[in-house]
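**Student:** Okay, here's the prediction I keep looking at, along with the sequence it came from:
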Amino acid sequence: MRTFAAYFIYMHMQTELSFQSLGISEPLLAGIRDMGFEHPTPVQQLAIPKLIAQPTDSIVLAQTGTGKTAAFGLPLLQHINTAARHIQALILSPTRELALQITQDLRDMGKYLPGLHIVTVYGGSSIQQQIRQLKQGAQIVVATPGRLMDLMQRQALQLQTVQWVILDEADEMLNMGFRDDIHFILQHASQRQCCWLFSATMPAEIRQIIRQFMHEPAEIVVGSKNTVASGISHEYYVTHAQHKLETLRRLIDFYPELYGIVFTRTKAEAQEISDRLIRMGYEAEALHGDLSQAQRDKVMERFRAKAIHILLATDVAARGIDVENITHVIHFGLPDDLESYTHRSGRTARAGRTGISISIIHLHEMEKLRRLEKMLHIRFIRRSIPSGQQICEKQLYHYFEQLKQTDPSQTDIRIYLQAIKSSLDELSREDLIERMAAFEFQHLLKHYAQAKDLNVPLPEARLANRNNNRNAAFQAERPAEGNWITFRLNAGRAHGLYKASLLQWLLDYTRLPKSAIGKLIILDQYSLIELDAQADLQALHKLRGTHPQGLNESSPAEIFLTKRMPRAKTSTIRENR
């Protein structure tokens, strides 16, 4: 029986080590010097010497943005035999964006290793071109699970020579429904010397992989399990559901230098909010599964270049996003599980920086917030939604601070000022400041002139009885017991279905409110969906011709939703994919 051995746990790293002291070879040291790396991060200090000295099964738990790519990349490159052209290492990544980033980082680190060849394979790009690259030979393949499975089925890629398998962002891949793919790949990489698993959290499915495919793995934990990065401030604002968009707008206005991601539950919600913000004059765009790969690349290119400052994204679309200097993550409603909150929040406060994670919630989400607070060992700070006066004052102060710091000598403006100065002689200094402010902020001042208070007070009774009635918020939204109908969907885990895609599918196409959807139970061959009997169940017909994202090619050609009611005749709705 396989055993599970803990190696060591990082709590407080006191000594600032150098990369040279970790046992890294000179060609790799030259590469990371060119990249501007000076001192290893805590996860690199712990993982690199261990993975270089003893390349055995290992688990590394650390938050995103802590330098995990170099933590596995440098030891891997040191072990690779660049004189051989067969595949020696396989790196699995949840998304195309992350796979490309890993490849680039490995090439930069290994630029002084002669003969190093790395091939990246992912969906949304020509598979024939990737097959040609593989035929030319490579020591390392960086892959997304779906495309790798496709190449294996075409006999274009074999894993018999693979010695190292690295699962990067393992929990993200499981959240995206790649559990069966990972199992299949690990089974076929049977000659591997070791498996290195890197993850931010430790859900039950990770432990299943460890038990089934890893032998006495060493565990390296940076911080503690299932926690968020220490540099994040967790804040929340409580308002009525119909005021959430206006609250979001106020927060954007209140933080003039905000550069962040707003997470939504559905693709439709991300697109709708993005469209409305753009109409209001904000630099925003949406990122979701309905965009083509070219569109996604364009959005991310603009976001990284700060041509847009606000990215609206679903959890699935944001997998693998790695953008520096994000100041805020905003949850337009809390996610259902702690792993999603951890990954969302981890988009800010990367590489030792600080950041703010903001949740815009209504009263019924208070209990969910308290559960996250307890499970993640963090404290959520209640903030008041800024008033119109506070926002205008903040914007004006920011504008004049920028004005004061502007250096006119860097432009040719002075050659045009003589005529302008004479036309402004009649205005006093105070008049000029007042007119500049009015001209620059006339729309903002008009919008917030009669702005009402959007804050919702927390009922004291609810807070006092929270420990005795932990499900009060859930029960307030859910109809009385007995008013639920269970439907059967003949697709399950074996077909690539997972809970997030099922929920998003129901919300996107039926437009049913979230409160009308109860339990979602996904089994191997089928799933159970609980819906409110009082809801418009005719909306289910809108599912015709659609299917949840992630269903693989072995899925049934037809999906059946079977209504199950006690002592009643079964009725069936047939939905074609």
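**Tutor:** That came through fine.
**Student:** For the rest of this, base every contact and every neighbour count on C-alpha atoms.
**Tutor:** OK.
**Student:** Check the secondary structure at residue 348 for me.
**Tutor:** coil (DSSP: H, G, I helix; E, B strand; the rest coil).
**Student:** my guess is residue 333 contacts residue 360, does it?
**Tutor:** Yes. The criterion here is CA atoms under 8 Å, and residue 333 meets it with residue 360 at 5.6 Å.
**Student:** The structure to be compared is supplied as follows:
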Amino acid sequence: MLTFEELGLKPDILKAILEIGFVEPTAIQQKTIPHLLNTKQDLIALAQTGSGKTAAFGLPVINQIDSESKKTQSLVLCPTRELAIQIANDFNSYTKYSKKLDVVPVYGGASIETQIKSLNKGAQIVVGTPGRVVDLIKRKKLKLEDIEWVVLDEADEMLNMGFKDDLDFILSHTPDQRQTLLFSATMSKEVLRISNNYMNNPEEISSGKRNQGADKVEHFYFVVNGRDKYLALKRIADINPDIYAIIFCRTKRETQEISDQLMADGYNADCLHGDLSQAQRDAVMGRYRKKNLQMLVATDVAARGLDVNEITHVINYNIPDDLETYTHRSGRTGRAGKAGISMAIIGPRDLNKIKQLERILGKTFTKAEVPAGDAVIEKQLMSFIEKVKSTEVEEKQIEPFINNIAAEFEDLSREDLIKKFVSLEFNKFLDYYKNSADLNQNAKAGRDRDSDRGGDRSDRRRKGGDFTKLFLNIGEKDNLNAGTLLGWINGLQSVPNGIEFGKIDVQRSFTFMEVESQHEQTVLGALNVSEFDGRKVVAEPKTGGGPRTSNRSDKSDRPDKKRGSGFKKRPASGGDRKSGGRARVKAGSGGGRRR
């Protein structure tokens, strides 16, 4: 195996990458770097997400850039702004000990004037999304006549996202003598067309088999009824206390709804999809990278460019329509030499898709059982105990209180003290999972699922399950979203346990929310004597269009786990995005898990 020293890179670049933590070149780097350093032949590299592609093309390009010239010599095109920013940051880290190169990322959702100013100062390397690059070319602010290297990173994704015409336009404005480097996970017909039209006798290399997933990723699937998918997702999260996951959904709406449900249930989660502003996306990604979020719910497009090496689980809430997309998803875990787990929550009709994925990836998928309540309880309890054991004690701060504390406990045996200690933390959690249902699709018919669902739909109708829509004078500008609203209401002493809330629609300056009709006056009375973040709350029934809505299935009931269990508290605002999901909880049902 070649080392980075043997690949022919300059000493200052070697010093930088060794400091970053690069030890041995990945398979794609071993094949790509010598080719780009020793020949001007075009290159097609087939490699999966997480295989080290950025360094594979970035290191040899940087190694050959003329730092004395301010002309743009290399253009890197990629599908998303997150990936453009990440590549630019990586390039800057590779040149830490080199003569300063100007690397400018250009992408939509940010000020084009600021990007133009950076280009006017001179940029040897430009990294951008196709749409913004086209705009800058048309404005004559990005000049490509001196381009020597064009990199098409994740070419298949750019084409899938509809950038075909943009790529044609950009490549037609670059010199014929350039070296074109095309990196893709798959060799689709459109990728082949690009190579035929714009590449000259390219060398093709690959890292492993086409479409093959990461070697250290294990693949599991759970078969459940459609109505139980969200409950299964919560069980999977609960059986993995230290989960650091990305959950893939098919649509923006589903992504928002699942995220809202998780937050309303107290999980430390948020979402990433195309309707978020750049500031919102940056805020979510910043929290996720810092591990202030445990679970990120995302669409495939929004997750492109997500460069996080420690993701433990990828959870497919839906099998993607394009099965090759599964490869991209699963590549988000098992990176940097670490093991990872990819899971799919499917219905019985999706079993044929699992077989197709096994053929595509050349891997075996393991059918797993949604964990039983007893297993979840044991896992959570032992995880909590381990956290207690590893907690550092500040002797000087606690010492003055030790004698008084000991006096309070002197009548309790060691066993009684442990029982009370654990019960204080876990009573509601234990009650939630007591006699919990088997969610697996192969469970015997007639098994009662009420302990997870809070009673079936017909039972709740018999209990008076109609809903009234309320108007509240607080909204997004008050740092409100569905999760924070429900958490605040649950904390009002005058709101009794057991009240169910339906759809919540948070707007800029006001909110609509549904409450069980039989408890309408109780909730109105509590809200109208309360303040939210220092502002007096005004609540009243919504008139016009009919306030009553039919009941829907309850999927958000969640056991209470106090913050003392070691999970970080989710920030009160929960992000600054619009919250319109169907978050549905019972008042007093508890805040769920916080990490």
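**Tutor:** Received it, and whenever you're ready, just let me know what you need. Keep in mind that what you see is a predicted model, and the values were worked out from it rather than measured.
**Student:** Show me where the stretch 51-200 of structure 2 has its strands.
**Tutor:** 74-77, 103-106, 125-128, 149-153, 179-184 (DSSP state E, counting those that start in this stretch).
**Student:** So which bit of structure 1 is the third one matched to?
**Tutor:** Under TM-score structural alignment, the alignment places strand 125-128 of structure 2 onto residues 140-143 of structure 1.
**Student:** from the middle of its chain, how far away would that stretch be?
**Tutor:** 22 Å (CA atoms, centre = their mean, to the nearest Å).
**Student:** superposed on structure 2, where does that stretch end up, distance-wise?
**Tutor:** Following superposition, stretch 140-143 of structure 1 is found to deviate from structure 2 by 0.7 Å on average (mean CA distance after the TM-score superposition for structure 1).
**Student:** Show me the contact partners of that stretch.
**Tutor:** Stretch 140-143 of structure 1 has contacts (CA atoms under 8 Å, 6 or more residues apart in numbering) with 87-93, 99, 102-103, 117-122.
**Student:** coming back round to it: higher neighbour count, residue 333 and residue 360 of structure 1?
**Tutor:** Taking neighbours as other CA atoms under 10 Å, residue 333 of structure 1 and residue 360 compare with residue 360 leading, 24 against 18.
**Student:** Would you check that that one makes contact with residue 238?
**Tutor:** Yes. Using CA under 8 Å, residue 360 of structure 1 is in contact with residue 238, at 6.2 Å.
**Student:** quick one, what contacts residue 40 of structure 2?
**Tutor:** residue 179.
**Student:** swap the cut-off to 10 Å and go again
**Tutor:** 148, 149, 177, 178, 179, 180, 202 (CA atoms under 10 Å, 6 or more residues apart in numbering).
**Student:** Map the last one across to structure 1 for me.
**Tutor:** Aligned by TM-score structural alignment, residue 202 of structure 2 pairs with residue 217 of structure 1.
**Student:** Ok, the fifth one next?
**Tutor:** For residue 179 of structure 2, the aligned position in structure 1 is residue 194, judged by TM-score structural alignment.
**Student:** Ok, residue 441 of structure 2 next?
**Tutor:** Match for residue 441 of structure 2 (TM-score structural alignment): residue 456.
**Student:** Mean deviation, the top helix by length along structure 2 versus structure 1?
**Tutor:** Longest helix in structure 2 by number of residues (criterion: DSSP state H): helix 414-433. In the superposition with structure 1, the average deviation recorded for helix 414-433 of structure 2 is 1.5 Å (mean CA distance after the TM-score superposition for structure 1).
**Student:** helices and strands around the helix or strand that that helix is followed by, which ones?
**Tutor:** Remark: after helix 414-433 of structure 2, the chain's next helix or strand is helix 450-453, criterion DSSP states H and E. Secondary-structure packing of helix 450-453 of structure 2 (3 or more CA pairs under 10 Å, 6 or more residues apart in numbering; DSSP states H and E): helix 229-238, helix 414-433.
**Student:** which residue packs closest to the match of residue 441 of structure 2, ignoring adjacent ones?
**Tutor:** With sequence-adjacent residues excluded and distances taken as CA to CA, 6 or more residues apart in numbering, residue 456 of structure 1 is closest to residue 239, at 5.0 Å.
**Student:** aligned partner of that neighbour in structure 2?
**Tutor:** Matched by TM-score structural alignment, residue 239 of structure 1 corresponds to residue 224 in structure 2.
**Student:** what's around that match, how many residues?
**Tutor:** By other CA under 10 Å, the residues close to residue 224 of structure 2 number 23.
**Student:** Look up how far residue 541 of structure 2 lies from residue 527 of structure 2.
**Tutor:** 12 Å (CA to CA, to the nearest Å).
**Student:** Just to check, the match of residue 202 of structure 2 is in contact with residue 210?
**Tutor:** Yes. The criterion here is CA atoms under 10 Å, and residue 217 of structure 1 meets it with residue 210 at 7.8 Å.
**Student:** what about these two, which has more around it?
**Tutor:** A count of neighbours by other CA under 10 Å puts residue 217 above the other of residue 217 of structure 1 and residue 210, at 24 against 21.
**Student:** Against residue 77 of structure 1, how distant is the more buried one?
**Tutor:** For residue 217 of structure 1, the distance to residue 77 of structure 1 equals 21 Å [CA to CA].
**Student:** for residue 108 of structure 1, same thing?
**Tutor:** In terms of CA to CA, residue 108 of structure 1 sits 11 Å off from residue 77 of structure 1.
**Student:** between those two, what contacts are shared?
**Tutor:** Listed as contacting both residue 108 of structure 1 and residue 77 by CA under 10 Å, 6+ apart are residue 28.
**Student:** Of these two, give the one with the bigger neighbour count.
**Tutor:** Taking other CA under 10 Å, residue 108 of structure 1 and residue 77 do not tie; residue 77 has more neighbours (24 against 16).
**Student:** Show me what the more buried one lines up with in structure 2.
**Tutor:** Using TM-score structural alignment, residue 77 of structure 1 lines up with residue 62 in structure 2.
**Student:** residue contacts, that match?
**Tutor:** By CA under 10 Å, 6+ apart, the residues touching residue 62 of structure 2 are 9-10, 13, 55, 74, 91-92, 94-95, 98, 101, 124-125.
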